[in-house]
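Engineer: Sequence and predicted structure below; questions after.
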Amino acid sequence: MALRLNDTAPDFTADSTEGEISFHDWIGDGYAILFSHPKDFTPVCTTELGMMAGMAEEFSKRNAKIIGVSVDPVEDHHKWKSDIATFTGNEVSYPMIGDPEMKVAKLYDMLPASEERTDGRTPADNATVRTVFIIGPDKKVKLSMTYPMTTGRNFDEILRALDSIQLTAKHKVATPAGWSQGGDVIITGGVSDDEARDKFGDFDQKLPYIRTTKQPS
């Protein structure tokens, strides 16, 4: 069965460009962004890994660690890092997991569990290994998004979603479509009007079931 939101993210131990990773221990008390790739030395993924390298500081500000995983071995990842830096101008400083036996890919239901062949596989064989997971300090899956092979991922959206996840975990609010930091938020239905005034001050009653207020600090 595919991982669902609020499922516990499977723990694992694997080799990476930063040495052996015990995933839950590595996450610690913060958030983790796990993003997967079908093959090293592929063009779209090269741009993605470079973009995430350039955004690493923004994720760090939010107490979120970045970790990549590809079905190729760690030795290839080290060689790939040079290409990524050359093409994007960003040095990859976060760990990249080697998953040549596809253990992590299968554990996270990114490939069919019955898939046994590991050698001679092309990116097309690994097409479903194109997923992003946001995992919380409680080790629960907070978000997952799977992209097609030819569509580069929008990591600004992942950052925006992380902002929303962290905000709504702290306050009894939800974020509307297109929300970004500093925008108005929606007061959740379980909060009475009196409690809303106590928590947030003034709010706008847009519809009987929609109350908006300024983003809590």
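Structural biologist: Right, received. Where do you want to start?

Engineer: From here on, just use CA atoms for contacts and neighbour counts.
Structural biologist: Noted.

Engineer: Now do the same for the residue nearest to residue 206 when sequence neighbours are not counted: helix, strand or coil?
Structural biologist: Spatially, and ignoring its direct neighbours in sequence, residue 206 is nearest to residue 212 (7.2 Å; CA to CA, 6 or more residues apart in numbering). Going by DSSP: H, G, I helix; E, B strand; the rest coil, the secondary structure assigned to residue 212 is strand.

Engineer: Thought residue 188 was touching residue 212, still the case?
Structural biologist: No - applying CA atoms under 8 Å as the test, residue 212 and residue 188 come out as separate, 9.3 Å apart.

Engineer: Can you show me the strands along the chain?
Structural biologist: Applying DSSP state E to the chain gives strands spanning 13-14, 21-22, 31-37, 64-70, 96-98, 131-135, 141-146, 173-174, 185-187, 204-207, 210-213.

Engineer: tell me the most buried of the ones you listed?
Structural biologist: strand 96-98 (a mean of 26; mean count of other CA atoms under 10 Å).

Engineer: Identify the residue spatially nearest to residue 41, adjacent ones excluded.
Structural biologist: Per CA to CA, 6+ apart, closest to residue 41 is residue 80, 6.1 Å.

Engineer: And the one you found, how far from residue 31?
Structural biologist: Relative to residue 31, residue 80 is positioned 26 Å away (criterion: CA to CA, to the nearest Å).

Engineer: Repeat that for residue 177.
Structural biologist: 23 Å.

Engineer: another structure for you, compare them:
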Amino acid sequence: MSAGRLQLGNKAPNFKAHTTKEEIDFYTYVGENWVILFCYPDDFAPVATTELVMLAQLQEEFSKRKVKLLTMSTKNNPNQSGDYTSHEEWAKDVGEISGAPLTCPIIVDSDGKVSKLYNILDEGDVHDLNKNDDVSEGAGFKRRTVLIIGPDKKIWLNLNYPYEVGFNTAEILRTVDCLQTTTRTKTLTPANWVPGSDVLVDPKLSDEDAKAKHGDLTVLRPYVRFTKLPVEETSVRNIE
């Protein structure tokens, strides 16, 4: 099965894979949780190392939100020169730098099957590989991808970062709060929203229905209406 170009709202393809922790069936692993799938091309890379360090430091915050972390790289097997260092060695480095052991599994995708399934590694990447290397060298793609996948197994966020630019873990955590809050309360979150801030009312609701559902409104335009959420309705408080 090839997923082709995955769009927001598409069902995330299921797969089975070995990881640094255990063999997983992805849908079973997700269960009723949210999942952040972080895909990167190479272990022992400076930018990806800093990203995993920050994820390791925020593991507890993601766990509070019932979010599982899962990472994936194609660098898993020795190339034809016999060079190979296990994912576990890199994870050890990440843990020592972050001060928190990296507990999330790293998917072993040495044949690139899962990366192709998720359209992270394509045939053009494969053709660009040095003939003396294989997919396991991580040379097939130089970008990194962050996917947020919901309990419904659908893709809710797809971020692609160039090789030179690291992602913002605080923004990913904020986005999780946005998604969990909006799906639960049927509201919208404005720019720069954080838990506790006012939310936007669904424009499909009339003023009367919106007031009945949410209470007082602050109306800037007929299509821009804010309302407050009780503190207990913010994502973390609700989950706890």
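Structural biologist: Received the coordinates, thanks. Computed from a predicted structure; not experimentally measured.

Engineer: circling back to that earlier point, quick check: the aligned residue for the residue nearest to residue 41 of the first structure in the second structure?
Structural biologist: Under the alignment (TM-score structural alignment), residue 80 of the first structure maps onto residue 90 of the second structure.

Engineer: Would you confirm that that match contacts residue 46?
Structural biologist: No - in this structure, residue 90 of the second structure is not within contact of residue 46 by CA under 8 Å, at 11.2 Å.

Engineer: between those two, who's got more neighbours?
Structural biologist: residue 90 (16 against 11; other CA atoms under 10 Å).

Engineer: For residue 7 of the second structure, see how far away that one is.
Structural biologist: If you measure residue 90 of the second structure against residue 7 of the second structure using CA to CA, the figure is 31 Å.

Engineer: Residue 211 of the second structure too?
Structural biologist: 34 Å.

Engineer: now swap in residue 111 of the second structure and tell me
Structural biologist: Distance, residue 111 of the second structure to residue 7 of the second structure, by CA to CA: 24 Å.

Engineer: longest helix anywhere in the first structure?
Structural biologist: helix 43-61 (DSSP state H).

Engineer: List the buried residues in that one.
Structural biologist: Burial within helix 43-61 of the first structure, assessed by neighbour count using 16 or more other CA atoms under 10 Å, is assigned to 45-56, 59.

Engineer: what range in the second structure does it sit on?
Structural biologist: The alignment of helix 43-61 of the first structure onto the second structure (TM-score structural alignment) spans residues 46-64.

Engineer: contact partners of that stretch?
Structural biologist: 40, 42-43, 68-69, 94-95, 97-103, 163-167, 169, 173, 236, 239-240 (CA atoms under 8 Å, 6 or more residues apart in numbering).

Engineer: Please check those and keep the buried ones.
Structural biologist: Using 16+ other CA under 10 Å, the buried ones in these are 40, 42-43, 68-69, 94-95, 97-98, 100-102, 167, 169, 173, 236.

Engineer: ok, the residues you listed vs residue 137 of the second structure, which is closest?
Structural biologist: residue 42 (7.1 Å; CA to CA).

Engineer: and that closest one, what is it in contact with?
Structural biologist: 48, 73-75, 137-139.

Engineer: What does residue 112 of the first structure correspond to in the second structure?
Structural biologist: Per TM-score structural alignment, residue 112 of the first structure is aligned with residue 122.

Engineer: Roughly how far does its match sit from residue 161 of the second structure?
Structural biologist: Counting by CA to CA, the gap from residue 122 of the second structure to residue 161 of the second structure is 16 Å.

Engineer: show me the residues around the residue most central in space within the second structure that make contact.
Structural biologist: Closest to where the C-alpha atoms of the second structure average out (CA atoms, centre = their mean) is residue 36, at 2.9 Å. Residue 36 of the second structure sits next to 67-70, 146-149 when contact means CA under 8 Å, 6+ apart.

Engineer: The first structure: which residue goes with that one?
Structural biologist: Aligned partner of residue 36 of the second structure by TM-score structural alignment: residue 33.

Engineer: mind checking what residue 162 of the second structure lines up with in the first structure?
Structural biologist: Using TM-score structural alignment as the criterion, residue 162 of the second structure maps onto residue 148 of the first structure.

Engineer: Report how many residues lie close to its match.
Structural biologist: So residue 148 of the first structure, with other CA under 10 Å, has 12 neighbours.

Engineer: Assess the claim that it and residue 132 are in contact.
Structural biologist: No - using CA under 8 Å, residue 148 of the first structure is not in contact with residue 132; the gap is 11.9 Å.

Engineer: on that earlier part again, from residue 156 of the second structure, how far off is the residue nearest to the centre of the second structure?
Structural biologist: Taking CA to CA as the measure, residue 36 of the second structure and residue 156 of the second structure are separated by 10 Å.

Engineer: so stretch 195-213 of the second structure corresponds to what in the first structure?
Structural biologist: Alignment of stretch 195-213 of the second structure against the first structure: residues 181-199, by TM-score structural alignment.

Engineer: Stretch 11-22 of the second structure now?
Structural biologist: Under TM-score structural alignment, stretch 11-22 of the second structure corresponds to residues 8-19 of the first structure.

Engineer: Centre of the chain to that stretch, how far?
Structural biologist: Offset of stretch 8-19 of the first structure from its chain centre (CA atoms, centre = their mean, to the nearest Å): 15 Å.

Engineer: got it, and stretch 218-230 of the second structure?
Structural biologist: Put simply, stretch 218-230 of the second structure sits 30 Å off its chain's centre (CA atoms, centre = their mean).
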